[in-house]
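**Q** Sequence first, then the predicted structure:
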Amino acid sequence: MIYQRSSQLFAEAEKVIPGGVNSPVRAFKAVGGTPIFVKSAKGAYLYDEDGNRLIDYINSWGPMVLGHAFEPVVEAVVAKAKLGTSFGMPTELETQIAALAVSMVPNIDKIRFVNSGTEACMSAIRLARGYTKRDKIIKFAGCYHGHSDSFLIQAGSGAITFGSPNSPGVTEGTAKDTLLARYNDLENVATLIEANKNEIAAIIVEPVAGNMGCIPPQKGFLEGLRQLCTDNGIQLIFDEVMTGFRLAKGGVQELYGIQADIVCFGKVIGGGLPVGAFAARSEIMNHLAPLGPVYQAGTLSGNPLAMAAGLAMLQALNNDPAIFQRLEEKTAYLAAGIDRVLKANNVVFTINRVGSMISVHFDANPVVDFQSAAKGDNDTFKKFFHGLLQEGIYIAPSAYETWFITDALTYEDLDVTIQAINTVSKTF
């Protein structure tokens, strides 16, 4: 494929944007080469500035459950834009989407909308600290909850990709209040709690990790976290920015039948527009201003365009009970096909999958946490990434990212993808 126009655009971008990108993982630093500049997208496909068509497996990092330019979402945004793009005042639309979200997700009474997943997780931590009157939090190595200072302590995704998990600019004072645990290791979490008795406000976790590849919770892990939190007066925060409204209508709480105290959302809840949200039972949410002392605010929170997109998306998911089964079946079909062709070509690999999240790790051993994810053969991944790109398949340009399946993918698209992987894996 020819990427002449993309290369020209990247050179121009580097002159005025740090690294030429507005989010680091887009820069292709982990895989080499020049980023692809997108011109448009529709359904399961991206169309770049050089006229190439790519089958898309990142789907804007998750929100495009029903495909790009999903007509009800587009129509809702266009109609709302004609009435004004921002007011800084309440609108009926905010209440409508809030009521729908609360009805879809178990164990939440109230929800507050913000502008990003980072903001949602940051606000959830502040709320948990205000509610418990404690300072420390536990997070897990390899889990990414946005770029707020509290979370850039061995974060996943882009932070790992660039070898700087402890970011400069994060103060020692902030870092000391963030305790780092191993994902899928309850004993490690219990030890941290015991060593910091009555000091921990919250445990925040990606209940299905997506920022070190897709890593499922092992049997008993989430249940154990719930019990440890209950026994020690700690708030359990599920970061469902990726998984919310994607793995099930009610997210991971529904999928595994486990109740969190606070849940963070993003991605899907905005239909692809910049949105985040956090939600909990009334007794917790009522600690937020203007009802309570925990301050959180945002001029563009509840932006009418984002609310219109999110409402259209949630309505579509809520009105289509079979959507999550279709996504499950398509992802299982893809996983089986990848497994078949990689084995036929004697490639060493492991596939992880939960619902419509999937990742391929080039290591023979189970990938259950950051340490095991980091053992994957990155040189093979680079060949895999660029080989698929030449075959018209776009996956995340980092071995530490999950793929996201969209319902817009056809089985023909999946077969094309499997055949492309077969072709590429013969070159390893």
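**A** Nice, thanks for sending it over. Residues are numbered from 1 along each chain as shown.
**Q** From here on, just use CA atoms for contacts and neighbour counts.
**A** Fine.
**Q** Which residues are in contact with the residue nearest to F245 when sequence neighbours are not counted?
**A** Computed as CA to CA, 6 or more residues apart in numbering, the closest residue to F245 that is not its neighbour in sequence is G251, at 5.2 Å. G251 makes contacts with V105, E240, T243, G244, F245, as judged by CA atoms under 8 Å, 6 or more residues apart in numbering.
**Q** 7 Å instead?
**A** With contact taken as CA atoms under 7 Å, 6 or more residues apart in numbering, G251 is in contact with V105, T243, G244, F245.
**Q** Same check on A69?
**A** Counting by CA under 7 Å, 6+ apart, A69 makes contact with A41, K42, G43.
**Q** dropping in the other structure now:
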Amino acid sequence: MQITKSKALFEKAKQFIPGGVNSPVRAFRAVGGDPLFIKRADGAFIYDEDENSYIELINSWGPMILGHNPPLIREAVIKAMEKGTSFGAPTAHEVEMAELIAKMVPSVEKVRMVNSGTEATMSAIRLARGYTGKDKFIKLEGHYHGHGDSFLISAGSGAITLGSPDSPGVTKGTAKDTLLAPYNNLEAIENLVAIHKGEIAALILEPVPGNMGLVTPAPGYLEGLRKICDKEGILLIFDEVMTGFRLAKGGAQEMYGVTPDLTTLGKIIGGGLPVGAYGGKKEIMDFVSPSGPVYQAGTLSGNPIAMTAGLVMLHHLDENPEVYTRLNAIGSKITTGFQATLDKLGLDYTINHVGSMYSLFFSNHAVTDFESAKKSDTVLFGKYFQAMLKRGIYLAPSQFESLFLSTALSDDLIGKIISANEESLIEIHQ
């Protein structure tokens, strides 16, 4: 396996791009070595610039539920491009997309398209403040809601990977309105609410966080948050940029039966193209300009190419519920196979798994929140990553990222993943 072209590209990239990458986790600093530069992708495989192939378990960080470059989306995008790539004006596709999201997602009555998950979460917090007339909001430790200033306080994902969860450039004035609490701890939320009674506009969280590795909600936790928010007049915001349409047609809120006031969505509604959205109750969303006083705008919002791709994806998921049966079966087969190997080798581990998302932590204790996630053996994970990569399996280059599976994984490929896992674990523990 030669990776000479990726190495040359990385050296050149470092001359013109900070760190040589356009998103920090891509730099491979948490796992060692240099990043691969990807040339193309198809189905369950990605191919680097040297044409090495890898079975890929990230799927563009979630949206590629059907695998890479599925023909139904590719053909729709090509056809849409023949009509133009951007108008900066309303289109019929935007209306169809809004109607479809409202049909599929329990919390959404109205929705506003934006250009990314980060933009969606920033806008949702602004809306919550404008609607309630309060300034503070609660976020949970290790939950990542994009790189907006207010969110880079004990953030997950790349912020953990680089060891700098509180980014320089975030002002003290911004930080003071962000209240922190650990995940899966209702008492901590109740204490914050009591201390800042009448001051909190919103509580935002990933209902199933994937940015400190995958961590699942404790029984009754999400229901408890809903009760607290109802009692105190706090808007509950679910960041479903990762989980929306992946865990179920209606996302984590459908799976767990808890309906938030606002929901943020990401690039799956663009079939993997750059896009986002936020939506919720009609009376709240009508506070957004031009209906209401809370300003938010975007020249490329509702881009016709992204809307076309997203409509094909969401219609397919809406009309084919067997997709979720297949996704869940794939997740169970892989994690069960991994567990059998880990148990056979007598290794310390925790696997958190829900549907088509999972994380393997090298840890001798349960991983239920940010603090327990940080106690995992990240050095060992780096060795595991490299061992799997050597065997043609491409994982997220950080312990603190969930993996995302696709229906492109055949039983044969699942077997290869499980075999590579066993060989890699034996190698790094010799």
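**A** Nice, thanks for sending it over. Here the structure is a predicted model, which is why all the values come from computation and not from measurement.
**Q** Let me see the TM-score of these two.
**A** Here the TM-score for the pair of chains, by TM-score structural alignment, normalised by the length of the first structure, is 0.99; 428 aligned residues with a CA RMSD of 0.7 Å.
**Q** picking up where we left off before, please, a ChimeraX command that selects the buried ones among the contacts of G251 of the first structure?
**A** Here is the ChimeraX command that selects the buried residues among the contacts of G251 of the first structure (16 or more other CA atoms under 10 Å):
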select :105,243,244,245
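**Q** and of the contacts of G251 of the first structure, the nearest to Y131 of the first structure?
**A** The shortest approach to Y131 of the first structure among the contacts of G251 of the first structure belongs to V105, at 21.8 Å (CA to CA).
**Q** Which residue is the nearest non-sequential neighbour of that closest one?
**A** Nearest one to V105 of the first structure, counting by CA to CA, 6+ apart, is G250 at 4.0 Å.
**Q** wait, the one you found sits on M104?
**A** Yes. Counting by CA atoms under 7 Å, M104 is a contact partner of G250 of the first structure at 5.5 Å.
**Q** show me what contacts the residue nearest to V105 of the first structure?
**A** Counting by CA under 7 Å, 6+ apart, G250 of the first structure has contacts M104, V105, P106, G244.
**Q** Redo the residues you listed as a markdown table? Include distance to G173 of the first structure and secondary structure.
**A** Shown next, in a markdown table, are those (distance: CA to CA, whole Å; DSSP: H, G, I helix; E, B strand; the rest coil):
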| residue | distance to G173 of the first structure | secondary structure |
| --- | --- | --- |
| M104 | 39 | helix |
| V105 | 36 | coil |
| P106 | 36 | coil |
| G244 | 32 | strand |
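**Q** Which of those residues are still contacts in the second structure?
**A** With the contact criterion set to both residues aligned by TM-score structural alignment, their matches' CA atoms under 7 Å, the contacts of G250 of the first structure that also touch in the second structure are M104, V105, P106, G244.
**Q** Which pair in these has the greatest spatial separation?
**A** P106 and G244 (11.5 Å).
**Q** Who are the contact partners of the residue nearest to S53 of the second structure when sequence neighbours are not counted?
**A** Distances taken as CA to CA, 6+ apart put Y47 closest to S53 of the second structure, at 4.5 Å, once the chain neighbours are dropped. The contact partners of Y47 of the second structure, by CA under 7 Å, 6+ apart, come to I38, K39, R40, A41, S53, Y54.
**Q** Emit the PyMOL select command for whichever of these are buried.
**A** To isolate the buried members of the contacts of Y47 of the second structure in PyMOL, using 16+ other CA under 10 Å:
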select buried, resi 41+53+54
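**Q** show me what contacts the residue most central in space within the first structure?
**A** The centre of the first structure sits closest to M242, judged by CA atoms, centre = their mean, with a distance of 3.1 Å. Listed by CA under 7 Å, 6+ apart, the contact set of M242 of the first structure reads G62, G266, K267.
**Q** What of D177 of the first structure?
**A** Contacts of D177 of the first structure (CA under 7 Å, 6+ apart): D135, K136, I137.
**Q** hmm, which of the residues you listed are the buried ones?
**A** D135, K136, I137.
**Q** Go through those residues and say which is closest to F324 of the first structure.
**A** Nearest member of those to F324 of the first structure, counting by CA to CA, is I137, at 32.8 Å.
**Q** what about the closest one, which SS state?
**A** strand (DSSP: H, G, I helix; E, B strand; the rest coil).
**Q** At which residues are the helices of the stretch 1-150 of the first structure located?
**A** Ranges of helices within the stretch 1-150 of the first structure are 4-16, 71-81, 92-104, 117-132, based on DSSP state H, counting those that start in this stretch.
**Q** Columns mean neighbour count on top of those helices, output as a markdown table?
**A** A markdown table is the format used below for those (neighbours: other CA atoms under 10 Å):
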| stretch | mean neighbour count |
| --- | --- |
| helix 4-16 | 14 |
| helix 71-81 | 16 |
| helix 92-104 | 17 |
| helix 117-132 | 23 |
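**Q** now those in TSV, with distance to P216 of the first structure?
**A** Below are those laid out as TSV (distance: least, CA to CA, whole Å):
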stretch	distance to P216 of the first structure
helix 4-16	36
helix 71-81	30
helix 92-104	23
helix 117-132	20
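**Q** Could you check the ones you listed and tell me which one is nearest G302 of the first structure?
**A** Comparing the helices of the stretch 1-150 of the first structure under CA to CA, the one sitting nearest is helix 92-104, at 6.1 Å.
**Q** That closest one against the second structure, how far on average?
**A** Here the mean offset of helix 92-104 of the first structure against the second structure after fitting is 0.8 Å, by mean CA distance after the TM-score superposition for the first structure.
**Q** Please identify which helix or strand holds E187 of the first structure.
**A** helix 186-195 (DSSP states H and E).
**Q** end-to-end on stretch 405-412 of the first structure?
**A** 14 Å (CA to CA, to the nearest Å).
**Q** One more: stretch 62-71 of the first structure?
**A** First residue to last in stretch 62-71 of the first structure (CA to CA) measures 18 Å.
**Q** what do you get for stretch 149-166 of the first structure?
**A** Terminal-residue distance, stretch 149-166 of the first structure (CA to CA): 10 Å.
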